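1. no sequence on hand, only this structure:
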């Protein structure tokens, strides 16, 4: 039978991205972590990790074992918290993971409302860019994950978890205030092909979405400024440096006097926002989900 402690070490290394980072979180030495992994590999009879200069990557066997390790660690943590709560040795806690723009728009009011009703619950918020976070929910490092999917992007395997659609959020085209193209009656991506665009770096979801839209429209767009931070994108557009697509919720905090907001006739992107939690979420998670589902 595989050792649960060694499986927990594997999960920690996978989440931390390196043996050194996992050792720090576990309060072990790196050599002790390496020894536990070596013993687990002997138990399994296969290599689980590939080591490289920037950390580690899981082998296919390691990836398959990780999902089970996360589930086992999650069950052990749930059992431990249940006992400690019954013995009043540990206060109730709720850990939420979210991506940046949801952390700015969707989460604050829900957390504040939750805090008013549950002042004794320890709240924790983690900044996680999708698709990260699913494994943390399985291992019970996270109680609730707020994540998204852009058009055309695959969804991670939700094995052992519940994933529900919270909302679909459309994107709007923003241009510097007074931009000549903002007055065009039927604005298309082709009409903006000569503009400097602002988006994430290659592989970042908003960049992949933009490239997909451009391909569908049969045009090539030039991304001159790369950032995944929508607040930075808005600031660069305000400064007259380019044009961009941003989620509609981000524009709730942007003055109409600062940018021109339009829709492209040939591109109406939207992203799906999901809530992910364990199949037995518990009362606190259920209450937070209810708050997030309330109309904004």
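-> Perfect, thanks for sending it. Given the structure is predicted, the values throughout are model-derived calculations rather than measurements. Residues are numbered from 1 along each chain as shown.
2. alpha carbons only for contacts and neighbour counts from here, please
-> Will do.
3. does the residue lying closest to residue 190 once chain neighbours are set aside sit in a helix, a strand or a coil?
-> Of all residues not flanking residue 190 in the chain, residue 219 sits nearest, at 6.0 Å (C-alpha to C-alpha, 6 or more residues apart in numbering). Assigned with DSSP: H, G, I helix; E, B strand; the rest coil, residue 219 falls in the coil class.
4. who touches residue 219 in this structure?
-> 189, 190, 193 (C-alpha atoms under 8 Å, 6 or more residues apart in numbering).
5. where does residue 215 land in three-state SS?
-> helix.
6. part of a helix, is residue 23?
-> Yes - under three-state DSSP, residue 23 falls within a helix.
7. pretty sure it sits against residue 34.
-> No - between residue 23 and residue 34 there is no contact under C-alpha atoms under 8 Å: 9.1 Å.
8. any figure for the gap between the residue nearest to residue 190 and residue 193?
-> From residue 219 across to residue 193, the span is 7 Å (C-alpha to C-alpha, to the nearest Å).
9. need the three-state assignment for residue 88.
-> Going by three-state DSSP: residue 88 is coil.
10. and for it, the neighbour number?
-> Look at residue 88: counted by other C-alpha atoms under 10 Å, it has 11 neighbours.
11. same check on residue 296?
-> Using other C-alpha under 10 Å, residue 296 has 9 other residues around it.
12. for it, which non-adjacent residue is spatially closest?
-> Nearest non-adjacent residue to residue 296 (C-alpha to C-alpha, 6+ apart): residue 106, at 8.0 Å.
13. and stretch 62-69, how far from the chain's centre?
-> 20 Å (C-alpha atoms, centre = their mean, to the nearest Å).
14. go through it and flag the buried ones.
-> The neighbour-count criterion (16 or more other C-alpha atoms under 10 Å) identifies 62, 63, 65, 66, 67, 68, 69 as the buried residues of stretch 62-69.
15. and the gap between residue 161 and residue 139?
-> 11 Å.
16. use this one as the comparison:
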């Protein structure tokens, strides 16, 4: 029978990419990880790793083992969930990753609900953008993440992950100064005059940036992106002081009135989807269910305030 601990190290290598990253994540020496994987190769009787430059990659047989390891770990997580469900009180630690605006608006309210209902549950929250949080969830660094999906930019949906919607977050064009156009002129009438104006957007490689660039190009211009940051509060400040135009979601206002002129976007581009993601083996865990319920209530409260 193969050693489960060594199988988990092989799985970690698939998700983290290098022996050094596996060692750092698990607080092991790299030599120890390498030794354990060598012993696993001896158990299996076939090569599991092959060198590619200074790195290694998994062989076909290693990929087969990782697929079975994923199934085993998912079943163990279900066992953990069943044990937790048999207890009368929730305890332990729940690890959450969230992007900024959800962390500012939804998470504090959800934490208050969880503290009231489950005072012995320790919740650890990390600010992390979905592009990094999703792989970290698969690597078991987190138990639940809050993610976003922009119009026309669907996320990958790995079979081992399960999503649940929270809300549709309305997106607007934020004007650096009052525009000559009005809402009745149509969305593009406000967008096109900003072709030569500086913009603030999220960094290259993010879903938000890809969506924003596509939207500007649909209006027949290439935006002059002078400011790049994932901090949407900085986006707001730059628009307030007339340094840049931006696309801003409703969540950034946290239920307060907007401080800059806003315009509607074209149909089909007016909202991003906000949702939670967990590994399938954790869906029935009481702590996950309690957290998702608290986040749903927080999202409903935000939607009520916004309307």
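-> Okay, I see it. None of these values were measured; they are calculated from a predicted model.
17. restricted to helices, list the buried residues of stretch 62-69 of the first structure.
-> 62, 63, 65, 66, 67, 68, 69 (DSSP state H).
18. returning to what we had before: counterpart of the residue nearest to residue 190 of the first structure in the second structure?
-> Correspondence of residue 219 of the first structure to the second structure, assessed by TM-score structural alignment: residue 221.
19. ok, now residue 288 of the first structure?
-> Match for residue 288 of the first structure (TM-score structural alignment): residue 291.
20. may I ask which helix or strand encompasses that match?
-> helix 286-306 (DSSP states H and E).
21. name the residues that touch that helix?
-> With C-alpha under 8 Å, 6+ apart as the criterion, helix 286-306 of the second structure contacts 81, 84-85, 90, 94, 105-107, 109-111, 113-114, 121, 143-144, 166-167, 250, 254-255, 276, 282-283.
22. mind running it again at 6 Å?
-> For helix 286-306 of the second structure, the external contacting residues (C-alpha atoms under 6 Å, 6 or more residues apart in numbering) are 85, 106, 109, 110, 166, 255.
23. adding neighbour count, secondary structure and distance to residue 57 of the second structure, write these out as JSON lines.
-> Below are the contacts of helix 286-306 of the second structure laid out as JSON lines (neighbours: other C-alpha atoms under 10 Å; DSSP: H, G, I helix; E, B strand; the rest coil; distance: C-alpha to C-alpha, whole Å):
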{"residue": "85", "neighbour count": "15", "secondary structure": "helix", "distance to residue 57 of the second structure": "39"}
{"residue": "106", "neighbour count": "24", "secondary structure": "coil", "distance to residue 57 of the second structure": "40"}
{"residue": "109", "neighbour count": "18", "secondary structure": "helix", "distance to residue 57 of the second structure": "43"}
{"residue": "110", "neighbour count": "22", "secondary structure": "helix", "distance to residue 57 of the second structure": "41"}
{"residue": "166", "neighbour count": "22", "secondary structure": "strand", "distance to residue 57 of the second structure": "37"}
{"residue": "255", "neighbour count": "16", "secondary structure": "coil", "distance to residue 57 of the second structure": "48"}
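24. may I see those organised as TSV, with distance to residue 296 of the second structure added?
-> Below are the contacts of helix 286-306 of the second structure laid out as TSV (distance: C-alpha to C-alpha, whole Å):
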residue	distance to residue 296 of the second structure
85	21
106	9
109	10
110	8
166	6
255	16
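25. now, which of the residues you listed sits nearest residue 126 of the second structure?
-> Of all the contacts of helix 286-306 of the second structure, residue 106 has the smallest distance to residue 126 of the second structure: 13.7 Å, by C-alpha to C-alpha.
26. map the closest one across to the first structure for me.
-> That one, residue 106 of the second structure, aligns with residue 106 by TM-score structural alignment.
27. could you do residue 232 of the second structure as well?
-> Residue 232 of the second structure maps onto residue 230 in the first structure, by TM-score structural alignment.
28. neighbours of its match, just the number please.
-> Residue 230 of the first structure, neighbours per other C-alpha under 10 Å, totals 21.
29. same question, the one 4 residues further on
-> By other C-alpha under 10 Å, 24 other residues sit near residue 234 of the first structure.
30. identify all contacting residues around the one helix or strand it maps to.
-> Following DSSP H and E, the helix or strand that holds residue 234 of the first structure is helix 230-238. Defining contact as C-alpha under 6 Å, 6+ apart, one finds that helix 230-238 of the first structure is touched by 176, 243, 259.
31. after it comes which helix or strand?
-> That would be, after helix 230-238 of the first structure and using DSSP H and E, strand 244-247.
32. matching residues in the second structure for that following strand?
-> Going by TM-score structural alignment: strand 244-247 of the first structure matches residues 246-249.
33. quick one: contacts of that stretch?
-> By C-alpha under 6 Å, 6+ apart, stretch 246-249 of the second structure touches 170, 171, 172, 173, 174, 199, 200.
34. ok, which stretches of the stretch 51-200 of the first structure are strands?
-> Applying DSSP state E, counting those that start in this stretch to the stretch 51-200 of the first structure gives strands spanning 55-58, 93-98, 122-127, 144-149, 161-176, 196-199.
35. need those in a markdown table (columns: distance to residue 3 of the first structure).
-> Below are the strands of the stretch 51-200 of the first structure laid out as a markdown table (distance: least, C-alpha to C-alpha, whole Å):
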| stretch | distance to residue 3 of the first structure |
| --- | --- |
| strand 55-58 | 19 |
| strand 93-98 | 27 |
| strand 122-127 | 29 |
| strand 144-149 | 27 |
| strand 161-176 | 24 |
| strand 196-199 | 45 |
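36. check which residues of stretch 115-125 of the second structure are buried.
-> Of the residues in stretch 115-125 of the second structure, those buried under the neighbour-count criterion (16+ other C-alpha under 10 Å) are 118, 121, 122, 123, 125.
37. just to revisit the earlier point, gap between the match of residue 219 of the first structure and residue 156 of the second structure?
-> Taken as C-alpha to C-alpha, the span from residue 221 of the second structure to residue 156 of the second structure is 29 Å.
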